[in-house]
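> what's the 3D shape of this:
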Amino acid sequence: MTSTFYDEIGGHDTFVRLVDAFYAGVAEDPALRALYPEEDLGPAAVRLRMFLEQYWGGPTTYSEQRGHPRLRMRHLPYAVTPGQRDRWLTHMLAAVDGLGLDAAHDAVLRDYLTRAAHSLVNSLDAGS
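Here you go, the predicted model:
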């Protein structure tokens, strides 16, 4: 039986901790919080958790409920600036800090999250 990254870092509980810590940071960051149209961040947290779990080899609930992730397409309606990317990464990487992963898994997760955040920038408007 082959284990996945999802399994190796603790599965569902680890991704819940990651996403909860991330959204706690978002909730306290007015500039980043403004990007989320829903008053309650709970539904966004569930979507992100399901996406990350599926990406890393966990349950395929995201695709079953929402279809193919199409990450860039889903973010196109929102102007994502380099500044917003940096704020997102600040909170996400702080959340990763709290997981206490071993160095190898930590590096892999940080690399993916950083590359994903950079790929979603679709506006150079410095005013955001």
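> When you work out contacts or count neighbours from here on, use the C-alpha atoms and nothing else.
OK.
> Can you tell me how far the residue most central in space within the chain is from Gly127?
Centroid-nearest residue in the chain: Leu48, 5.5 Å away (criterion: CA atoms, centre = their mean). Noted for Leu48: a distance of 26 Å to Gly127, by CA to CA, to the nearest Å.
> tell me the contacts of the residue nearest to the centre of the chain?
The contact partners of Leu48, taken as CA atoms under 8 Å, 6 or more residues apart in numbering, are Val19.
> And what about it, helix, strand or coil?
Assigned state for Leu48: helix (three-state reduction, DSSP: H, G, I helix; E, B strand; the rest coil).
> now Gly100
Secondary structure of Gly100, reduced to three states by three-state DSSP: coil.
> Count the residues that sit near it.
12 (other CA atoms under 10 Å).
> List the residues that contact Arg49.
Phe15, Val16, Val19.
> can you count the residues close to the second one?
The reference is to Val16. Val16 is surrounded by 17 other residues when neighbours are defined as other CA under 10 Å.
> Skipping adjacent residues, who's closest to it in space?
Arg49 (6.6 Å; CA to CA, 6 or more residues apart in numbering).
> what separates that neighbour from Thr81, distance-wise?
With distances taken as CA to CA, Arg49 is found 23 Å from Thr81.
> Here is a second sequence; please produce its structure as well for comparison:
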Amino acid sequence: MGAVSGQAAQSFYEAVGGESTIAGIVARFYAGVADDPVLRPLYPDADLSAAERRLRMFLVQYWGGPTAYQAERGHPRLRMRHAPFAVTHQARERWLAHFRIALDEAALPPELDARFWEYVQQASLFLVNTQDDPAPDRQPARSVPTVPPR
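Here you go, the predicted model:
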């Protein structure tokens, strides 16, 4: 048998620089959200610090860091947590634009940036729950899947 290394493989969380890097990305992202006319109305609190904290804890845990998110909030259940908000394709595009800026400013190595970006693209698509132009006489709600005609 070959020699066994005493070191475990480095997690993505460690590779990007840990919580400080993720916190910087999330802070830059929310700086963009704060002034965005499409996204800002989706956040009911006047202060975005609680939302920023939740996203930071979630991403830290998702990428292999401490599990404070689960300890405090339980299973992520992302679709359920976002169901009360009308997340449209337009909102997703704006969300991704701010996240792209935040990742660019973080200047991660290309392979780490690509992996992070791939995740946020997939996750954001999963959270879209409303068509872009809801009827004006009703509050936007989750979209209902339709059955294709036979």
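> hmm, back to that, what do we get in structure 2 for the residue nearest to the centre of structure 1?
With TM-score structural alignment as the matching criterion, the partner of Leu48 of structure 1 in structure 2 is Leu55.
> For His98 of structure 2, give me its contacts.
If you count contacts by CA under 8 Å, 6+ apart, His98 of structure 2 has them with Phe29, Tyr30, Gly32, Val33.
> could the residues you listed go into JSON lines alongside neighbour count and secondary structure?
Conversion of the contacts of His98 of structure 2 to JSON lines gives the following (neighbours: other CA atoms under 10 Å; DSSP: H, G, I helix; E, B strand; the rest coil):
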{"residue": "Phe29", "neighbour count": "21", "secondary structure": "helix"}
{"residue": "Tyr30", "neighbour count": "22", "secondary structure": "helix"}
{"residue": "Gly32", "neighbour count": "18", "secondary structure": "helix"}
{"residue": "Val33", "neighbour count": "22", "secondary structure": "helix"}
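> wait, which of those is closest to Trp117 of structure 2?
Ranked by distance to Trp117 of structure 2 (CA to CA), the contacts of His98 of structure 2 are led by Phe29 at 13.1 Å.
> where do the helices sit along structure 1?
Using DSSP state H, the helices found in structure 1 span residues 5-8, 11-27, 30-33, 42-55, 61-66, 71-75, 82-97, 103-119.
> What span of structure 1 is stretch 30-45 of structure 2 aligned with?
Counting by TM-score structural alignment, stretch 30-45 of structure 2 corresponds to residues 23-38.
> Just give the closest residue to Leu120 of structure 1, not the sequence neighbours.
By the measure of CA to CA, 6+ apart, the closest residue to Leu120 of structure 1 outside its immediate chain neighbours is Arg72, 5.8 Å from it.
> Would you format the contacts of Arg49 of structure 1 as JSON lines with distance to His68 of structure 1 included?
JSON lines is the format used below for the contacts of Arg49 of structure 1 (distance: CA to CA, whole Å):
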{"residue": "Phe15", "distance to His68 of structure 1": "20"}
{"residue": "Val16", "distance to His68 of structure 1": "21"}
{"residue": "Val19", "distance to His68 of structure 1": "20"}
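> just to revisit the earlier point, quick check: the gap between the residue nearest to the centre of structure 1 and Arg66 of structure 1.
Plainly put, Leu48 of structure 1 is 12 Å away from Arg66 of structure 1 if you go by CA to CA.
> and if you look at Leu99 of structure 1?
Between Leu99 of structure 1 and Arg66 of structure 1 the distance is 27 Å, computed by CA to CA.
> and if you look at Ser128 of structure 1?
If you measure Ser128 of structure 1 against Arg66 of structure 1 using CA to CA, the figure is 29 Å.
> picking up where we left off before, give the aligned equivalent of the residue nearest to Leu120 of structure 1 in structure 2.
Taking TM-score structural alignment as the alignment basis, one finds that Arg72 of structure 1 is matched in structure 2 by Arg79.
> Surely its match touches Leu127?
Yes. In this structure, Arg79 of structure 2 sits in contact with Leu127. The criterion is CA atoms under 8 Å, and the distance is 5.7 Å.
> Many thanks, I have nothing further to ask.
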